[in-house]
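> Provide a 3D model corresponding to the input given below.
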Amino acid sequence: MSHPEPRSRSRKRAVQKAQREAARAEKRRSHPRRRPSSTFLREVNYPHSIHPALVPGVSVEDQRIRYGVDKAILGVVGALIIGFVAWGLAAPQQVFDTSTATLQWVMRNLGWAFNVLAIGMILFLLVIAFSRFGKITLGLDGEKPEYSTGSWAAMLFGAGIGIGIIFFGPYEPLTYYLSPRPGAHYDANTAQAVKGAIAQAALHWGLNAWAIYAIVGLAVAYVSYRRGKVPLMSAVVTSLWGGRTDSPVARLIDALAIIATLFGTAATLGIGSLQIARGVEVVAGLGPTGNRLALGIIGVLTIATIASAVSGVAKGIRWLSNINMVMALGLALFFFVAGPTAFLMNMVPAAIVDYFGHMPDMLSANMSEGPEMETFLSAWTTFYWAWWVSWAPFVGVFTAKISRGRTIRQFVLGVLLIPSSIIVLAFAILGGTAIFLQRKAEAAGDAAHMIAPDGTAASLPLPAEIFYTVVDQLPGGGVVSALVIVMLGVFFVTTSDSASLVNSQLAQKGNPEPNKLITAFFAICMAGIAVVILLFGGRNALQGLQNLVVITALPFALVLVLMAVALVKLLRNDPQAIREHYQEKAIQKAVKHGVTEYGDNFALAVEPTDEADERATGGDFDSTAPEVTEWYTRTDEDGNPVEYDYGKGEYVEKDTLDG
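Alright, predicted model coming up:
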């Protein structure tokens, strides 16, 4: 049974209620009636009369841009490459000696920079992906992904397949098995070395590699499909200081991207031609041909690349690329079925666990640990980080193009996990098969079938030959070798064609349909660099490849860091980030006010406040500041501001304004 309240308490509550009602009435009288947002925005000096939190994004396709050949970039880069190729043809040994000495200096003094980059980028991307920025779309608000998840994953998968898997797949893990990294947690030629060798290869080709690609892809996709800027490295970096993409600094950034891509891709084409040549020797029963056959192959395949570039048969090249992807899957399946299936089934999961378990130890290896470690890192880990830096503009632009409409979180997780998983699995299968065959022959005392006859890395055949040595011990090896030659040839053409296209776009202010002759010119430049690498001869070719890649990638490594910093700056002022800022402040202040004034029972309402009011949501945010408004000002082809109606999504023509 309830008891009535004391009369004094009831009277007190009635008085408090009356006071609250009087206060609300006074507030309604003191504040003007809420104006429609469109009227309010017209009275404030926002570009196109829209609050920065309401901008749906700007796509580069909707911008009025005048593309054209950047003669300064094309002239300077072209002259440098032609000069280098001429020097390499005239004095290849001098180039090799000079690049080797430069490499040694870079490794001793700046090798740490590549290691910091490889570690830092993966941490940076994961933080971005799982922060409040992870929900931001790489496109306009509400834009759906351009490709289905299955197609997108397949294209990322295809991006992870190339010449490197076939060239290094059996060779690299077998090398680590026979000659572990100094200070490794396993001894050579042991059961533990099987897992450790696969894990070391996975480190070089896995998550850290794709983090380097992903930072370029994420930054380019964001500025192109969300900020309306041309897909150039300079468009990202110059946002740090509000510079233009035609400034000298911007041109230098894009020139460095082109140079890094030229040398990084040329290195791939060089090892590809070596492996094709060795395959032809094996399948056709030819004797050693030196580098003559490889040089001829570069010439023929470069002609095929140029024909593709100038004839507009890109659709056919993509079709061949898809066939190559299927053939690569078939190759992995062949190794898995025809090779040591049970051994691989047991070894692969264990190697993956070893990879994650010893990743900190492998990443912590550095040049200060002595001459042996310096030699190892120069030949392997640091070289790989530099190689991936040189490939970052090429692969990054590709991943950006196929990822429109994805959220940042989807992009980061997809680009990090899908291609790296495929590559690590491929290395585990190819490398695991090579190690198994070596161990089997050693156990049987069968020197004829040992890949390394004396059980040391020094006795391994040339890297271009090891794949065929392994395949020869599997059933149907001759047929597989012939198919692999075809695969490598298509990989060569598609890689050269795609990289030339990206370089041509960079030299033409981001033009999505660049001049075909300039594209062909860059294909010739890459072929020339690859020829110089081959002229170093024998094992020096691989050493020369490492020299040139590391040296030319170093300047672009700094650009990657600047791109990461610029991306954070842009994301902080993204419309969605601004809306979340308002949301957080509005709820926080409203709840505090509600509890203070009304206790447990209150409702939230949207109403105007004075700027100085402690409940004002945007009291600490300047919504008219240049950094949050200038970027969505639409301009004509000459950079002059023009009117744009975001409500209709169209430009306001001058005669409409006059009327």
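> use CA for all of it now, contacts and neighbours both
Noted.
> how about the contacts made by the residue positioned nearest the centre of the chain?
The residue lying closest to the centre of the chain (C-alpha atoms, centre = their mean) is Tyr213, at 2.0 Å. Each residue near Tyr213 by C-alpha atoms under 8 Å, 6 or more residues apart in numbering is listed here: Trp388, Val389, Trp391, Ala392, Pro393, Val395, Gly396.
> let's see this one next, to set against the first:
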Amino acid sequence: MTETSGTGAVAPPGSRPPWHRTIAPRVFWPAAVIIVGFVLFTVAFPTLVGDTISAVQEAVIGTFSWYYMLIVSGFVLFAIWVGLSHYGDIKLGPDEEEPEFGLRSWFSMLFAAGMGIGLVFWGVAEPLNHFAGIPNRATGITQDEQGAQDSIVQTFLHWGLHPWAVYVVVGLALAYAIHRKKRPVSIRYALESLLGRRIRGWIGDLIDIAAIVGTLFGVATSLGLGVIQVAAGLDFLNVVSDPGNLTYVVLIGAITSLAVVSVITGLKRGIRWLSNFNISLAGVLLLFVLILGPTLFIFRDLVQSIGDYFQNLLRMSFNTTAYEGESGTEWQGWWTTFYWGWWISWAPFVGVFIARISRGRTVREFVAGVLLVPTAITFLWFTVFGGTALYRQLFGEGGLIGTDETGANTVDTEGALFGLLEGLPGGTIMAVGAVILIVLFFVTSSDSGSLVVDMLASGGDPNPPTWSRVFWGVMEGAVAIALLLAGGLSALQLAAILIALPFSVVMLGMCVSIWRDFRAERRTMLRVQRRLQRQEITEHVTHSLIDEGLVEPNGSAGRAKDQVPEQS
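Next up, the predicted model:
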């Protein structure tokens, strides 16, 4: 089969169109200009950008933290409602089609989507940071048993149902558009029932541009976190000392180069092998800490923390720290508001992935699988790593929380995982494995992220050209470098919050679009059912009348037995 170019000329069989015709120019170029412009300006004026970020931070977080809390909690309620409603029977694909992947494979891939650099980075660090002084802000009591419990539950909030409800909204809207309505892989088509033909114009272009920029900054945030932790691991292993910006830039350049090589070679088997190896290595690390750590305590803590989480879920979901002044606003920016922004910026990437693997599933299966499976895994992960760290701090030798010159509690956020592993037998070997794990997560996340971004920038082409995937992969590394130069971890966090703001509006539109699509399909289905029921009732009554001799088989009225024929 031959391909035609945009001018109507026939391309030779087996050839691809010219490079400039493999992209959607109204989406690709604006997104590329925004990203490249940000990188160049930040590298040229890192201090200015850093000062601007600091100046904007308080205003943005103080203004929009309530908004993020409200909409993400709304996404949880929306996802649960859709899954439990009569819309749950709708198939994400043709009605007669079976799921593309078996249940075990589907769950495994959802597990893979739930794992990432973020879990490795925050698995120990977040519970310890909360325990160091955050959970009991109302009482002022910290570093006690209740504070430890609260720190795990607060972490569960950030990594449990809420992020996956965000992914449910985007993934469900895309899966319905792609598999049910046969639309291209493009964010704009998830809003088709809301915007109509306008999605094919400049409004649709803006939607895809926002998705590309948001996804790229979200992935870059994860890559920045990963590189910071890799540098801390190399410092722990005495490979480098006192890592700084130069170390971060070199590491990002080296690891991004590996990701680019994986794109160029196109070795799908190799990428699949790396992904499977990632999951296996993460599982080994989890079992290592579970077995050599306080195993019985971990299982008890898991059960107790899950109960505490669901008991306090509603209260925590809407807690905006309104009565805690500037300290409450600062805390929101470091934690809950940052996480909600981060998940929203990741939503196009993860949404496309889970939509792709969910063809043939019902809406109810989709919601239940996406909400429950990754949530259960992350609960286990944080209980094993965070629970072990808290146990050592409370009942063991401690050493994971220090103090600064003012006497305030401090946590080595970047090196917390390695500090935990150091206290376990064979911890140095596991530290090497952890560094390898983060690097491989970097490579696979960059490659997959660049593929998703490239599909959006190529008008929904599921097999975009290699050159543009390389371009977006390089841009992910460049944005991570720029953010680290502009302010390190705080710049990464604020970027996620800011970039997520426009796409959050798109997600609200997706909720409306899903409801309108499902309602229209439900009405059509009910009309068909009523018509079939009427036909069935009519046929049943007709057969009954025929059996009783009141109607002839040809449909004419029968004659009663005692009726006398009319004389001519």
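> now check the first structure for the residue matching Arg392 of the second structure.
Alignment note: Arg392 of the second structure maps to Leu437 in the first structure; criterion TM-score structural alignment.
> ditto for Thr336 of the second structure
Checking TM-score structural alignment: Thr336 of the second structure goes with Thr381.
> what's the distance between that match and Ile524 of the first structure?
Going from Thr381 of the first structure to Ile524 of the first structure by C-alpha to C-alpha, to the nearest Å gives 29 Å.
> more neighbours: the two, which one.
Thr381 (24 against 21; other C-alpha atoms under 10 Å).
> what segments of the stretch 551-659 of the first structure are helices?
575-598, 626-629, 654-658 (DSSP state H, counting those that start in this stretch).
> which bit of the second structure covers the shortest one?
What it means is helix 626-629 of the first structure. Going by TM-score structural alignment: helix 626-629 of the first structure matches no residues.
> check stretch 169-178 of the first structure too.
The aligned range for stretch 169-178 of the first structure is 123-132, by TM-score structural alignment.
> what's the answer for stretch 15-27 of the first structure, then?
Stretch 15-27 of the first structure maps onto no residues of the second structure, going by TM-score structural alignment.
> ok now that stretch, how far from the chain's centre?
60 Å (C-alpha atoms, centre = their mean, to the nearest Å).
> mind listing what's buried in it?
Across stretch 15-27 of the first structure, burial judged by 16 or more other C-alpha atoms under 10 Å covers no residue at all.
> ok, which stretches of the stretch 1-150 of the second structure are helices?
So, for the stretch 1-150 of the second structure - with DSSP H, counting those that start in this stretch - the helices run 25-44, 46-84, 103-114, 117-131, 145-159.
> map Val236 of the first structure across to the second structure for me.
Counting by TM-score structural alignment, the partner of Val236 of the first structure is Ala190.
> where's that match relative to Leu508 of the second structure, distance?
Distance from Ala190 of the second structure to Leu508 of the second structure, by C-alpha to C-alpha: 11 Å.
> also Phe131 of the second structure?
For Phe131 of the second structure, the distance to Leu508 of the second structure - C-alpha to C-alpha - is 34 Å.
> do Phe353 of the second structure as well
Relative to Leu508 of the second structure, and taking C-alpha to C-alpha, Phe353 of the second structure is found at 20 Å.
> now swap in Val39 of the second structure and tell me
29 Å.
> and the two? Which one has more around it.
More neighbours surround Val39 than the other of Val39 of the second structure and Leu508, with 20 against 16 (other C-alpha under 10 Å).
> dump the residue contacts of that one.
Neighbours of Val39 of the second structure in contact, by C-alpha under 8 Å, 6+ apart: Ala478, Val479, Ala482.
> need the counterpart of it in the first structure.
Match for Val39 of the second structure (TM-score structural alignment): Val85.
> coming back round to it: closest to Gly171 of the second structure out of the helices of the stretch 1-150 of the second structure?
helix 46-84 (11.0 Å; C-alpha to C-alpha).
> distance from that closest one to the first structure after superposition?
Its aligned residues in the first structure lie a mean 1.6 Å from helix 46-84 of the second structure after superposition (mean C-alpha distance after the TM-score superposition for the first structure).
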